[in-house]
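Undergrad: Following is a predicted model, sequence given first.
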Amino acid sequence: MDRLQVEGSDRLARHEANGLYVIYWRRGEIFYKTKGSPESVAPSDRGVEPRRPEDETNLQGPERDNQFEGVFYRWNGKHREFLQHTPRGWLLTGISTDVIDEHMAVFKWQLIGLGVIVIAFGVAVGWIMATRAMKPIVAMSSTATKIAAGDLSQRIDETSTKNELGQLAHVLNDTFGRLDSSFEQQVRFTADASHEMRTPLAVILAKSELALVRERTPEKYQETIKTCYDSAQHMSSLIESLLELARVDSGEFKVQREQGNIGLEVSTCVDMLRPLAEKRGITVESDIQGIEMEFDAQRIRQVVINLLSNAVKYNHEQGKIFVRVRKENNEAVISVQDTGPGIKPDDLKNIFNRFYRVDKSRNSKQGSTGLGLAISQAIVQAHEGRLEAESDFGAGTTFRMRLPLK
């Protein structure tokens, strides 16, 4: 046999293995029949349904089968068969539905297996993705729990939240930071306030106890009463300052703006503090421009008096103070400059903190509580302005209050 015959035989053998069979009739007799062919099969069996473009007719016998050429199909029990009419006979090709059912059963189980694999893979991938998505939330919850327990130093690791939760983690860390700072400031504030209150109380108790130990002269009693009075005055000033800051922290601090001339208010404050400056030989020079605007006169006067008092307290003997009021870029700028020793850069950035004092020993002797600048800053901020400070250490300090014109 040549190569084509060999390939044809091999191909036919493969088809037979898959349940396909072929029968060829020639002159009414079976000329060729493959293995696996059913016994009850003939081209003249009833039930053959012809299919041709010109006509569709049910064949009744071999006489009509041989009248035209065409391809027909039929069901022969569990066999699906196709018939081809040729000039010399019939060619039948068929396949058992049992083979098809077996293939479909195998295909069904393959589909079921594939479905199970897809579902298992989807569940595994979903679990991994859900775990990764929940990990930052679990970390946030753990951090919040530790903070609620009192450890305010805890922060969320933002490097592990690169998705949309990263922004939330950043906001929460910022909130935790401000909360930590607020608690720390509150603790420090309470400790400093207690310390400030303890000193004058200790003085009053010591002086009173000393006066009661034995009888004193009127002069000694008068000295004791004067010391107790000064200490009480210091405590009263401290309590007023604390109440003022408490209103700031609670949001109850308000300013009552009214139309007025801020330059005139600053001039009034300068005239009020000038005798105190002249007592120390300090010269006060002013360059004040009258500016009409809306402001709380009482509060602004409080700020200016505090800045002028500091300029007098912390100035050299025979020093100078320069007070200016001018308009700059739609702002009223009030500056107070002194020729005192100045402030070191490390101290300058903390001077607006509560109870912060550059020279603690000197300030305590002068009756300073370290709250004046903090209150002044709160007043200026309530006016939507800024209180700035700059200092040339050894040459003097300048405070500038900038208020927007409305």
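TA: Noted; the coordinates are in hand.

Undergrad: going forward, measure contacts and count neighbours with C-alpha atoms only.
TA: OK.

Undergrad: The stretch 151-300 of the chain: helices as residue ranges?
TA: 165-213, 218-250, 262-279, 297-313 (DSSP state H, counting those that start in this stretch).

Undergrad: Identify, out of those helices, the most deeply packed stretch.
TA: Highest mean neighbour count among the helices of the stretch 151-300 of the chain (mean count of other C-alpha atoms under 10 Å): helix 297-313, with a mean of 20.

Undergrad: circling back: okay if I get the helices of the stretch 151-300 of the chain as CSV plus distance to residue 342?
TA: Below are these laid out as CSV (distance: least, C-alpha to C-alpha, whole Å):
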stretch, distance to residue 342
helix 165-213, 25
helix 218-250, 25
helix 262-279, 18
helix 297-313, 10
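
Undergrad: got another, please set it beside the one above:
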Amino acid sequence: MRFRLVHQISALLLGTVALAVVAMGGLVAWNLRSGFSEYLRAQDAQFLDRVMLVAENDLRRHGGLPDGDLRERLHAWVDATAPRPQRQPGWALDEPADPPDGAEPAALPRPPRGLRRDQPPPPPRPPRDAANWGPRLLLLSLDGQLLAGRREMFYLPGQTRALKIEGRELALLRLAERVGGAEGVDARFLRRQYLGIGGVALALLLLALVAARLLARRWVRPLQQAQAAARRMAHGEFEVRIAQGERDDELAELTQDLNAMAASLQRLESGRRHWIAQLSHELRTPLAVLRGELEALADGVRPWDRRALQSLQDEVRRLSRLIDDFHTLACSDLRSLPCRFAELQPQALIEAAAERVQERARAAGLRLQLDLPAELPPVRWDADRIGQLLANLLENSLRYTDAPGQIVLRARRLGAMLIIDVEDSAPGLPPAALAQVFEPLYRAEASRSRASGGSGLGLTIALALARSHGGRLSAEASSLGGLRLRLELPIHPPEAMR
């Protein structure tokens, strides 16, 4: 049988309560016994004081220790000191009064001799020596010799009183301690207390068992629900959600985290399926063009010339570029995008990236403007990766900016970061689409035309390259009416990136 978590929590709670109950019960029992022992010693001391008074009065009448058997005197002292039944208020030991003149006496049963008819009978007579004082009382000489009493009690510890007449000590009275503890009524009282303590302890343990079981079930139930949900998610059921209820503790936070994880996995699965569909579509287009071109050449519909060969090379080049982009994204997802960091001048790198697209921008009716400070600090970047990143940002503006239009490339230093902005003119993007421009294969069809081509992976790859340097890439609306892409790169990337 598996020792499940509910059993462990129940055992822990029950064990803790049992330990506390046993410790408290033991302490109470010890304290009760210790206090009761003090009570019994005080009771013995009171009895010994009473016997001493009786004995001194008896010795004073005899003028000292009497001759003969002192054991009889010792018994007489005990009998004179032992408790006797007390008369209740209203008891009358005189004869009943005569009835008034002319009145008949009431026909009542005759009460016991000495009691009036209107009084209840007395309670039963208590035992004369309930605490067993008599057998424990000893009479000793001044030098400690046993004069009267049981010899076996002589060797036990006890309390001692000196018998004096007019200041002269005659003998010693000694009351040995109780050998077996409490006896008679005292023993029954102590037994009832022990039974009461045991009963309360047992009731507390049973209550703790029930409470531990209920609490353990209440604590474990959310974990069981989380376990069941995790198993369903492991089998691909990402739509599963756990009811949170009204809890406000760590288990509620665990439930929220699992629901968030399920939602994230559901989005990832949906994105994966969308990615596969888009990928197949992107690969199908150049392959379909290649197949159509080859079939036309094979059927003789199209002559084999330099123009046909150039068309085939363009489609193969497009297909190769698409495959390279997918490979770059796969490497970035695996966090293994290789970078070779070296000291370089960022101004030269930015000017080179702008110069490579200057002719294409002019041909497309766009004006490319550089806005750079007089001097930028040297940086430690991978020149090829950052060049590819800048090329992707500029390519995005070239493809999706209407003519006549404008593209502005800015750079500035902000603390330990270098900020590079690429802004373009209309058309822009709606605010809801700004957060999606970095998703793979995303195109805002309504405002950015697909007729200009492109794989839809340029900004996604740019984001991966920025992260490989410990930087950030964000998109926002531009003051020129189009899109502004802001690249924030550390001048010296963290050691973990190098």
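TA: Sure, I can see it. Not measured: the values here are computed from a predicted model.

Undergrad: Quick one: closest of the helices of the stretch 151-300 of structure 1 to residue 325 of structure 1.
TA: Closest to residue 325 of structure 1 of the helices of the stretch 151-300 of structure 1 is helix 262-279 (C-alpha to C-alpha; 6.3 Å).

Undergrad: Contacts for that closest one, please.
TA: 283-284, 288-293, 295, 297, 301, 304-305, 308-309, 312, 325 (C-alpha atoms under 8 Å, 6 or more residues apart in numbering).

Undergrad: Give me the distance between the two termini of stretch 370-381 of structure 2.
TA: 21 Å (C-alpha to C-alpha, to the nearest Å).

Undergrad: Could you tell me which residues within that stretch count as buried?
TA: Using 16 or more other C-alpha atoms under 10 Å as the test for burial, stretch 370-381 of structure 2 gives 379, 380, 381.

Undergrad: Would you mind pulling the contact partners of it?
TA: Contacts for stretch 370-381 of structure 2 (C-alpha under 8 Å, 6+ apart): 340-347, 351, 354, 408-413, 469, 491-493.

Undergrad: Taking those residues, please make a ChimeraX selection of just the buried ones.
TA: To isolate the buried ones among these in ChimeraX, judged by 16+ other C-alpha under 10 Å, type:
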select :341,346,347,354,408,409,410,411,412,413,469,491,492,493
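
Undergrad: next one: stretch 375-382 of structure 1 to chain centre, how far?
TA: Mean-position distance between stretch 375-382 of structure 1 and its chain equals 30 Å (C-alpha atoms, centre = their mean, to the nearest Å).

Undergrad: cool, and stretch 361-381 of structure 1?
TA: Distance, centroid of stretch 361-381 of structure 1 to centroid of chain: 36 Å (C-alpha atoms, centre = their mean).

Undergrad: Figure out the helix or strand that residue 397 of structure 1 lives in.
TA: strand 396-404 (DSSP states H and E).

Undergrad: Measure how that strand sits relative to helix 297-313, angle-wise.
TA: If you take axes from the mean of the first three to the mean of the last three C-alpha atoms, to 10 degrees, strand 396-404 of structure 1 sits at 170 degrees to helix 297-313.

Undergrad: Other residues contacting strand 396-404 of structure 1?
TA: In contact with strand 396-404 of structure 1 (C-alpha under 8 Å, 6+ apart) are residues 307, 330-343, 380, 383-391.

Undergrad: what kind of secondary structure is the counterpart of residue 476 of structure 2 in structure 1 in?
TA: By TM-score structural alignment, residue 476 of structure 2 lines up with residue 390 in structure 1. What DSSP: H, G, I helix; E, B strand; the rest coil gives for residue 390 of structure 1 is strand.

Undergrad: Quick check: chain neighbours aside, which residue is closest to residue 390 of structure 1?
TA: residue 398 (5.4 Å; C-alpha to C-alpha, 6 or more residues apart in numbering).

Undergrad: how many other residues sit next to the one you found?
TA: 20 (other C-alpha atoms under 10 Å).

Undergrad: Check the gap between it and residue 176 of structure 1 for me.
TA: When residue 398 of structure 1 is compared with residue 176 of structure 1 (using C-alpha to C-alpha), they lie 35 Å apart.

Undergrad: quick one: which helix or strand includes the residue mapped onto residue 219 of structure 2 from structure 1?
TA: Taking TM-score structural alignment, the alignment pairs residue 219 of structure 2 with residue 133 from structure 1. Assessed by DSSP H and E, residue 133 of structure 1 sits inside helix 97-148.

Undergrad: Which elements pack onto that helix?
TA: Helices and strands touching helix 97-148 of structure 1, as assessed by 3 or more C-alpha pairs under 8 Å, 6 or more residues apart in numbering; DSSP states H and E, are absent.

Undergrad: Residue 173 of structure 2 in helix, strand or coil?
TA: When classified by three-state DSSP, residue 173 of structure 2 comes out as strand.

Undergrad: and it, how many neighbours?
TA: Based on other C-alpha under 10 Å, the number of other residues close to residue 173 of structure 2 is 23.

Undergrad: ok, now which ones touch it?
TA: 48, 52, 137, 138, 139, 140, 160, 161, 162, 163.

Undergrad: now swap in residue 440 of structure 2 and tell me
TA: 275, 456, 457, 460.

Undergrad: Compute the number of surrounding residues for the residue lying closest to the second one once chain neighbours are set aside.
TA: Excluding its sequence neighbours, the residue lying closest to residue 456 of structure 2 (C-alpha to C-alpha, 6+ apart) is residue 441, at 4.2 Å. Using other C-alpha under 10 Å, the number of residues around residue 441 of structure 2 comes to 18.

Undergrad: Aligned counterpart of residue 441 of structure 2 in structure 1, please.
TA: So residue 441 of structure 2 corresponds to residue 355, using TM-score structural alignment.

Undergrad: secondary structure element for its match?
TA: Per DSSP H and E, there is no helix or strand for residue 355 of structure 1.

Undergrad: That one and residue 191 of structure 1, how far apart?
TA: On the measure of C-alpha to C-alpha, residue 355 of structure 1 and residue 191 of structure 1 end up 10 Å apart.

Undergrad: sorry, back to before: what sits against the residue nearest to residue 456 of structure 2?
TA: 275, 278, 455, 456, 457.

Undergrad: Include secondary structure, distance to residue 324 of structure 2 and neighbour count when you put the contacts of residue 173 of structure 2 into CSV, please.
TA: Output for the contacts of residue 173 of structure 2, formatted as CSV (DSSP: H, G, I helix; E, B strand; the rest coil; distance: C-alpha to C-alpha, whole Å; neighbours: other C-alpha atoms under 10 Å):
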residue, secondary structure, distance to residue 324 of structure 2, neighbour count
48, helix, 111, 22
52, helix, 116, 22
137, strand, 112, 26
138, strand, 114, 23
139, strand, 117, 26
140, strand, 117, 20
160, strand, 110, 18
161, strand, 113, 16
162, strand, 116, 18
163, strand, 119, 22
